[in-house]
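Enquirer: quick one, structure for this:
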Amino acid sequence: MHLLIIGGSGRTGKFFIEESLQKGHTITALVRKTSSLSPAGGLAIVQGSCLDAKDVETAIESSPTPPSAVVVTLASLRKTESPFSKPVSSPTMMTDTHRVLIAAMKTHGIKKLVTMSVFGVGDSHPFVFFPTRLVLDYSGTSVAIKDHAGLEKLVRSSGLDWTLVRPVMLTDGERNGVKVFGNQGKGVGSVPKVSRASVAGFMVGCLETDRWNGNTPVIAE
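Expert: Presented below is the predicted three-dimensional model:
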C-alpha cells in the first residue's frame, strides 16, 4: 500500500513511518523541511505545506500511482509542553489542513483517511476525568480542542472512509498493544496514557482493515 502522511516529522509520525515501512508499505511524506526526516528505502520526502493545495497536489502526484490512503499525525504546537503555554500554531490549523486534504483526496479518488485526533473532543469530552476536563477547557489546550472539533466535523461529512483515532495522554514509552474504549472513552479511567509508538501502531492497523471506518476509537494502554 502506498500512503501519504501529513505530520510525518513529528514524534508520532516518525513511529508511524518506521512501522509502515517495516510492514512493506511505501510512503510519501509532505514536510516543511526535508531535513526533518532521515532518508529510507520506500520513503519519498516532499517539501511543502499541508495548508497549500498546490503542495498537497505535488505530493500526491509525485508517486507513479496515487496513494491508497492519507494519514494525518499532525499536532497543534505550543511554546512549551505545559497545557497553559501559549499556542504557536494557527487556531484553525488542523481544520484548514483537512479542508485542503479532503478536496485533494476527492480530486484524486483517494477514499481512506486516518487522522490522529484527541480524547476530549466532541462526544468524548464528558468522559474525561473532571479535573483534566477543566484543564482542557481553560488552558492553552482549549484552542487545539476546538480546532480538532472542527476537523472532526469536516471529516465526518466528507463522504470518505475515515477513522478519527482519539488517543489519551501521549507518552514516549515503548510500543505496546492498546485497548479501545469505544468511540467516546467511557471507562477509560482518571489518568490514562498511551505511547506515541503504540498510537502509530494502531493507526497502521486502521489502514490495513475496514474495521474502524466511520469510528472514533479512544485508545489507551
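
Enquirer: going by C-alpha atoms from here, please, whenever you check contacts or count neighbours.
Expert: Fine.

Enquirer: and M94, what helix or strand is that in?
Expert: Using DSSP states H and E, M94 sits within helix 93-108.

Enquirer: which other helices and strands does whichever helix or strand comes after that helix contact?
Expert: Using DSSP H and E, the helix or strand that follows helix 93-108 in sequence is strand 112-116. Strand 112-116 is packed against strand 69-72, strand 161-167, helix 196-207, with contacts defined by 3 or more Cα pairs under 8 Å, 6 or more residues apart in numbering; DSSP states H and E.

Enquirer: and this one, please, so the two structures can be compared:
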Amino acid sequence: MKLAIFGGTGRVGKQVCEQAIEDGHQVNLLVRAEADWMQHPNIQVTVGDAKKAEDIEKVLDGADAVFSGLGTDKTTTLTEFSEAIIPLLTKHGISRIVTIGTAGILNSRHEEGKYRFQTNESNRKLTFAAEQHAHVYERFARTDHQWTIVCPTYLPDGLMTGTYRTEVDYHPEDGNQISTGDTAYFAYKQLHQKDITPSRIGIAY
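Expert: Next up is the predicted model:
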C-alpha cells in the first residue's frame, strides 16, 4: 500500500509513519522541513505547504489512502488543508482518508444537536481549535469519501498498549485520556479497514 501522510512529524503522525514503514508500505510525506529520520527507502519526502493544493497533490500521486495528523496550531491550516484536499481526492480516485480530530466535535450526550465543545461536557474554555475541527468534519460529511475522524480526548505522550475503548460519534463514558501511541495504533488500523462507514470515533481508556 502507498500512503500519503500529512502531519507526519507530529506526536501521532510520526508514529503512524513508523508503523507503515515497519509493515513495508510506501509513504509519501509532506513536510515543512526534512529531518534525518525520513531517510528511508520507503519514504518519499516533499517539502511544501499543507495549505497549498499544488504541494498536496504531489503527495497524493499514486496513493491508495491518506492519513492526516495535522493540528490547528492556532492557525487555519487545518481548514485550509481540508478545503484543498477534498477535490484532489476525487481527482486522484482516492476514497479512504483517516484524520485526527478532537473529542470536542463528538456529539453531546446531554444536549441533542450540539457538539461536546459547545456544552459543559468539555473542560476547554477556548473553542478555536474545536471549531476548526468541526469545520473539517462538516466538510467531509458532505462528500462521498470513506473518511474516519479519530477523536481523542487529553492526549499525553505514551506507548501503545492496544487496550482502549472506542465509540462512534460519542466520547467513551468516563474516559479522560488516551496516549499518543494508542491513538496512532488505532488510526493506522483504520487505514486498512474494509466496508467503511464514514464516522467520527471517540477513543479513550
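
Enquirer: TM-score for these two?
Expert: With the length set by TM-score structural alignment, normalised by the length of structure 2, the two chains reach a TM-score of 0.88; 198 aligned residues with a Cα RMSD of 2.1 Å.

Enquirer: I figured A149 of structure 1 hits G120, correct?
Expert: No. A149 of structure 1 lies out of contact with G120 (Cα atoms under 8 Å); the separation is 9.4 Å.

Enquirer: quick one: map D96 of structure 1 onto structure 2.
Expert: In the superposition onto structure 2, D96 of structure 1 corresponds to E80 when matched by TM-score structural alignment.

Enquirer: again, but for K193 of structure 1
Expert: That one, K193 of structure 1, aligns with Q177 by TM-score structural alignment.

Enquirer: that match and Y164 of structure 2, how far apart?
Expert: From Q177 of structure 2 over to Y164 of structure 2 the distance is 10 Å, taken as Cα to Cα, to the nearest Å.

Enquirer: please enumerate the shared neighbours of those two.
Expert: Counting by Cα atoms under 8 Å, 6 or more residues apart in numbering, the residues touching both Q177 of structure 2 and Y164 are A204, Y205.

Enquirer: looking at A149 and G120 of structure 1, which one has more neighbours?
Expert: Shown here are A149 of structure 1 and G120; by other Cα atoms under 10 Å, G120 has more neighbours (25 against 20).

Enquirer: distance check, the more buried one against S195 of structure 1.
Expert: 17 Å.

Enquirer: quick one on the thing from earlier: tell me how many other residues crowd the nearest residue to the match of K193 of structure 1 once chain neighbours are set aside.
Expert: Nearest non-adjacent residue to Q177 of structure 2, counting by Cα to Cα, 6 or more residues apart in numbering: Y154, 4.6 Å away. When neighbours are counted by other Cα under 10 Å, Y154 of structure 2 registers 14.

Enquirer: which residues touch Y154 of structure 2?
Expert: Contacts of Y154 of structure 2 (Cα under 8 Å, 6+ apart): N176, Q177, I178.

Enquirer: in helices, which of the residues you listed appear?
Expert: Members of those lying in helices (criterion: DSSP state H): none.

Enquirer: columns distance to A4 of structure 2 and neighbour count on top of those, output as a markdown table?
Expert: Below are the contacts of Y154 of structure 2 laid out as a markdown table (distance: Cα to Cα, whole Å; neighbours: other Cα atoms under 10 Å):
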| residue | distance to A4 of structure 2 | neighbour count |
| --- | --- | --- |
| N176 | 31 | 14 |
| Q177 | 28 | 15 |
| I178 | 25 | 23 |
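
Enquirer: ok, these in structure 1, which still hold?
Expert: Contacts from these that recur in structure 1, judged by both residues aligned by TM-score structural alignment, their matches' Cα atoms under 8 Å, are N176, Q177, I178.

Enquirer: and of those, the nearest to K14 of structure 2?
Expert: Nearest to K14 of structure 2 among the kept ones among the contacts of Y154 of structure 2: I178, at 16.6 Å, using Cα to Cα.

Enquirer: excluding chain neighbours, what is closest to the closest one?
Expert: Here the residue nearest I178 of structure 2, using Cα to Cα, 6+ apart, is A204, at 4.8 Å.

Enquirer: can you tell me what that neighbour aligns to in structure 1?
Expert: Aligned partner of A204 of structure 2 by TM-score structural alignment: A220.

Enquirer: just I105 of structure 2 next, same as before
Expert: So, by TM-score structural alignment, I105 of structure 2 is matched to V121.

Enquirer: how about the contacts made by that match?
Expert: I145, K146, H148, A149.

Enquirer: among those residues, who's most crowded?
Expert: Counting by other Cα under 10 Å, top hit in those: H148 with 26 neighbours.

Enquirer: what is the end-to-end distance of stretch 154-168 of structure 2?
Expert: 18 Å.

Enquirer: so how far is it from its chain's centroid?
Expert: 14 Å (Cα atoms, centre = their mean, to the nearest Å).

Enquirer: show me where structure 2 has its helices.
Expert: With DSSP H as the criterion, structure 2 has helices spanning 13-22, 53-60, 77-91, 128-141, 180-190.

Enquirer: return the most buried member of those.
Expert: Mean neighbour count (mean count of other Cα atoms under 10 Å) peaks for helix 180-190 among the helices of structure 2, with a mean of 22.

Enquirer: residues in structure 1 aligned with stretch 144-155 of structure 2?
Expert: Using TM-score structural alignment, stretch 144-155 of structure 2 pairs with 159-170 in structure 1.

Enquirer: any idea how far the matching stretch is from the chain center?
Expert: Distance, centroid of stretch 159-170 of structure 1 to centroid of chain: 7 Å (Cα atoms, centre = their mean).
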